[in-house]
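Student: Here is a sequence together with a model predicted from it:
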Amino acid sequence: MKQIITKWNSINLVNRIIIGIVIGVILAVAAPSSASGVSMLGALFVSALKSVAPILVFFLVINAIAGQKIGKKTNMKSIVMLYGIATVLAGFVAVVASFMFPTTLMLKEAAQDVAPPSGIGEVFETLLFNIVSNPVSSLMNGNYIGILAWAIVLGLALKQASPSTKEGLANISNAISTVVQWVISLAPFGIMGLVFDAIATNGLSALKGYGQLILVLVGSMLVIALVVNPLLVFIYTRKNPYPLVLISLKESGMTAFFTRSSAANIPINMKLCEKLGLDEDTYSVSIPLGATINMAGAAVTISVLTLAAAHTLGVEVDLATAVILAVVSAVSAAGASGVAGGSLLLIPVACSLFGISVDVAMQVVAIGFIIGVVQDSCETALNSSSDVVFTAAAEQAKNRKSK
């Protein structure tokens, strides 16, 4: 048995995940009702990721800030700027794609048991209150904005701590990272369960009716990943951006696509940054920060689904309103992790720009949940891989200027 486990673990994680997907599809088609235990594997995997990811972010950020050498300069300003610019540009790309390929929806029923924000003001209010939320409550509820805020404050407070205290923090941080890697190593079995459950419950036909919508969403995200992000990297570094972009998509984006959690993908990104030879004082902060605020994929989701609702209802969208939508989507996306339900529940906020009622907007949210198996996976892959891309780009730009 030990030899089998060793042989299995020696296979590349992505290849193991592909094997899990294939088995999940076969079981769902061949025996959809007789393998209910398989779907439980998916639920257990998601639950494990949700449990450990908030603790990981909390201790990683505390350790990174507390352990920084006093007086040492990092590239955080450039990285945060890149995060913001990329998210705004993502909103614009999504708006342009929606005008080029207008999509209409079949509105039937609304999402149940979810309450969207009433406007952009409420989004900001929720964001502010999440920042000062009780740290224990933030950890329990997966409020990453609150987790990040408390981790930064505690990290700054612990900068003057004794070396033994800092060493203890580093040990805890490393231990939690190891636990997350253990959980991610079980991804093939969890994803097998998720794929089985999705196909056995809904069938592949559940996604066919939303084919064009999925294509616009995924197409927009691909344009950002393969055109917009490389262009930003080239402007900053004056180097061919594609080696960096492609290795980030391969080693970070692929695992994020299947785990669907930017926070859980942090150890993967940290390893990749180490492999790329980046400054640990920078990426130990920028990667957890990016998992919380670098949300280009969310901006795409909000913009595309909002304009799909507008096209369905025959609402005329002028250029000025479209520009405002792109900006609102970007701002809302940055606060998505602080709102229960993530980017989908911010769609009604954007819909209000066009006078679309909450009832109709919630039907669009329901469609978002249906296509979430594709949308959320692509969104997470884009968000997480971009964290590495921009962290590396900022360091390459700094090295170029210092020569």
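Tutor: Sure thing, it's come through. Residues are numbered from 1 along each chain as shown.
Student: C-alpha from now on. contacts and neighbour counts both.
Tutor: Noted.
Student: Ala366 contacts Glu109, correct?
Tutor: Yes - counting by CA atoms under 8 Å, Ala366 does reach Glu109; the two are 7.2 Å apart.
Student: Just want to know which of the two has more residues nearby.
Tutor: More crowded of Ala366 and Glu109, by other CA atoms under 10 Å: Ala366, with 21 against 14.
Student: how close does the more buried one get to Val14?
Tutor: Going from Ala366 to Val14 by CA to CA, to the nearest Å gives 30 Å.
Student: With Gly119 instead?
Tutor: Look at Gly119 and Val14: by CA to CA, they are 40 Å apart.
Student: now Pro135
Tutor: Here the distance between Pro135 and Val14 works out to 35 Å (CA to CA).
Student: between the two, which one's more packed in?
Tutor: Set Pro135 next to Val14 and count neighbours by other CA under 10 Å: Pro135 wins out with 19 against 16.
Student: structure B:
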Amino acid sequence: MMTPLYAAYKKVPLVLQIVIGLVIGTLLALFCPEQTSFIKGFGDLFVKALKSVAPLLVLVLVTSAIAAHQKEGSSQLWKLMIIYFVSTFLAAVTAVGASFLFPVSVTLTGTAGEGAAVAGSISAVLYNIVINAVDNPVNALINANYISILVWAAALGYMFRNAKESTKAVLEDLASVVTAIVRIVIRLAPLGVMGLVYNSIVSQGGIDGLLGYASLIYVLVAVMAISALVINPAIVFIITRKNPFPLVFKCLAESAYYAFFTRSSAANIPVNMALCDRMKVPRSMSSISIPLGATVNMAGAAITISVLTLSAVASLNGGVLNIDIWTAILLCFMASLCACGAGGIAGGSLMLIPLACSLFWIGNDVAMQMVAVGMIIGVIQDSCETALNSSSDALFTIALSQKNLPPEGAGNAAS
């Protein structure tokens, strides 16, 4: 009896299933708030499954891809890295500009985030990146240290380039198996979204609990929309010299939507890989650029860090931003650099806010309150941030790949 039921379940598009889960979670939170432990468990299970498989996925995908990668494709990856940083920096500039035009202040009371790890300076962040890069590989997998995972994957992949073809085939099979496991986890997204939305609403005392931060949410979402619909298309146009919007909307529809609900760039890697396959992107490129983008292409994180930091400044100065242009530019660079270390997991950018706040001599107690604010609005902020980050990974990879196709090939890929 389960076979026909499961077959009918698979016929329903995953996007529609996620929407249904979102609606059910909202209704349960409004009418059955006392069932917290049971319904919340679905969300916790889903997040735990994502966090457990994502580090392994990045390790095997990058290792396998570099092992099979041809030297002539290396220049493309360097170009993509430059594109990733430029888009992240422009997103930070836009966020700072929007914060000056529409300064947002929030009520700061009490303390928050006791015991959280906070970086004290930009040099401390660089030091931690170097130290984390040489972490024990087993420990890196356990703690989802993506910087170390990327380093080990790159080292292993480079050494495997001289291995036998049969060994490389085993690596490819392993990557395919882990990818298939992630697809199974993603099929649980409707139940996971139901639990996550339920817990977010109940923990804030209802939908009204989220409305107090509406102005902050408006600025964040508006800047992310500008990044997705103005900055990214402009970059794609410069790359391809063609109308960028068909490709932009395709990536938003087929990548951003899933990332919005999973809230994990790393967990959205299989979705982006499948999209790149349909758009005729060579696996030798996408299997490296997509996992790499899930770690370092963080325009949404740069926006979050910039807006929440300047919101803290405004909150302490009666709603006024009294900082000079050079400090604002420094914040853009700092936010861009810090965003690269945010990691492809839910809420990864929030713990870097205290570092940016230190630029304005804002104490740790106030900075951690802004982290708490970020957690409160995370149901919207983090979802939009991840959607922007992850869809940009696929967008820039496809755009750079299409640039090198013959005219008729590029036309077919864009159709």
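Tutor: Nice, thanks for sending it over. Nothing here was measured: the structure is a model prediction, and the numbers come from that model.
Student: Now which residue in the second structure aligns to Glu397 of the first structure?
Tutor: No Glu there; residue 397 of the first structure is Ala. Per TM-score structural alignment, the equivalent position to Ala397 of the first structure in the second structure is Lys403.
Student: Then Ala381 of the first structure?
Tutor: Aligning on TM-score structural alignment places Ala381 of the first structure opposite Ala387 in the second structure.
Student: Give me the neighbour count for that match.
Tutor: Ala387 of the second structure: 28 surrounding residues under other CA under 10 Å.
Student: In this structure it contacts Thr262, no?
Tutor: No - between Ala387 of the second structure and Thr262 there is no contact under CA under 8 Å: 9.1 Å.
Student: Leu222 of the first structure maps to what in the second structure?
Tutor: In the second structure, the residue matched to Leu222 of the first structure (TM-score structural alignment) is Ala225.
Student: what's the spacing between its match and Phe38 of the second structure?
Tutor: According to CA to CA, Ala225 of the second structure stands 35 Å off from Phe38 of the second structure.
Student: repeat for Phe396 of the second structure
Tutor: Using CA to CA, Phe396 of the second structure is found at 41 Å from Phe38 of the second structure.
Student: When the two are compared, which one has more neighbours?
Tutor: Per other CA under 10 Å, whichever of Phe396 of the second structure and Phe38 has more neighbours is Phe396, with 27 against 10.
Student: what residues are up against that one?
Tutor: By CA atoms under 8 Å, 6 or more residues apart in numbering, the contact set of Phe396 of the second structure is 80, 83-84, 236.
Student: ranges for the helices of the stretch 151-300 of the first structure?
Tutor: Assigned by DSSP state H, counting those that start in this stretch, the stretch 151-300 of the first structure shows helices spanning 163-185, 187-202, 205-208, 211-223, 229-237, 242-248, 254-259, 266-275, 280-293, 296-312.
Student: The stretch 1-150 of the second structure now?
Tutor: Remark: helices assigned in the stretch 1-150 of the second structure by DSSP H, counting those that start in this stretch are 2-11, 14-31, 36-68, 74-101, 122-133, 137-143, 146-160.
Student: Tell me roughly how far the last one lies from the first structure on average.
Tutor: Okay, so that is helix 146-160 of the second structure. For helix 146-160 of the second structure, the mean deviation from the first structure after alignment is 0.4 Å (mean CA distance after the TM-score superposition for the first structure).
Student: What of the shortest one?
Tutor: Once the two structures are superposed, the average separation between helix 137-143 of the second structure and the matching residues of the first structure is 0.5 Å (mean CA distance after the TM-score superposition for the first structure).
Student: What is the corresponding segment of the first structure for that helix?
Tutor: Helix 137-143 of the second structure corresponds to residues 135-141 of the first structure when matched by TM-score structural alignment.
Student: Translate Ala154 of the second structure into the numbering of the first structure.
Tutor: Structural alignment places Ala154 of the second structure opposite Ile152 in the first structure (criterion: TM-score structural alignment).
Student: Let me fix that, I meant to ask about Val193 of the second structure.
Tutor: Aligned counterpart of Val193 of the second structure in the first structure: Ile191 (TM-score structural alignment).
Student: What residues does the residue lying closest to its match once chain neighbours are set aside make contact with?
Tutor: Of all residues not flanking Ile191 of the first structure in the chain, Gly42 sits nearest, at 5.9 Å (CA to CA, 6 or more residues apart in numbering). Going by CA under 8 Å, 6+ apart, Gly42 of the first structure touches 189-194, 197.
Student: about what we covered before: adding distance to Phe245 of the second structure, write the helices of the stretch 1-150 of the second structure out as JSON lines.
Tutor: Shown next, in JSON lines, are the helices of the stretch 1-150 of the second structure (distance: least, CA to CA, whole Å):
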{"stretch": "helix 2-11", "distance to Phe245 of the second structure": "29"}
{"stretch": "helix 14-31", "distance to Phe245 of the second structure": "22"}
{"stretch": "helix 36-68", "distance to Phe245 of the second structure": "29"}
{"stretch": "helix 74-101", "distance to Phe245 of the second structure": "16"}
{"stretch": "helix 122-133", "distance to Phe245 of the second structure": "36"}
{"stretch": "helix 137-143", "distance to Phe245 of the second structure": "38"}
{"stretch": "helix 146-160", "distance to Phe245 of the second structure": "32"}
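Student: Good, we can wrap up now.
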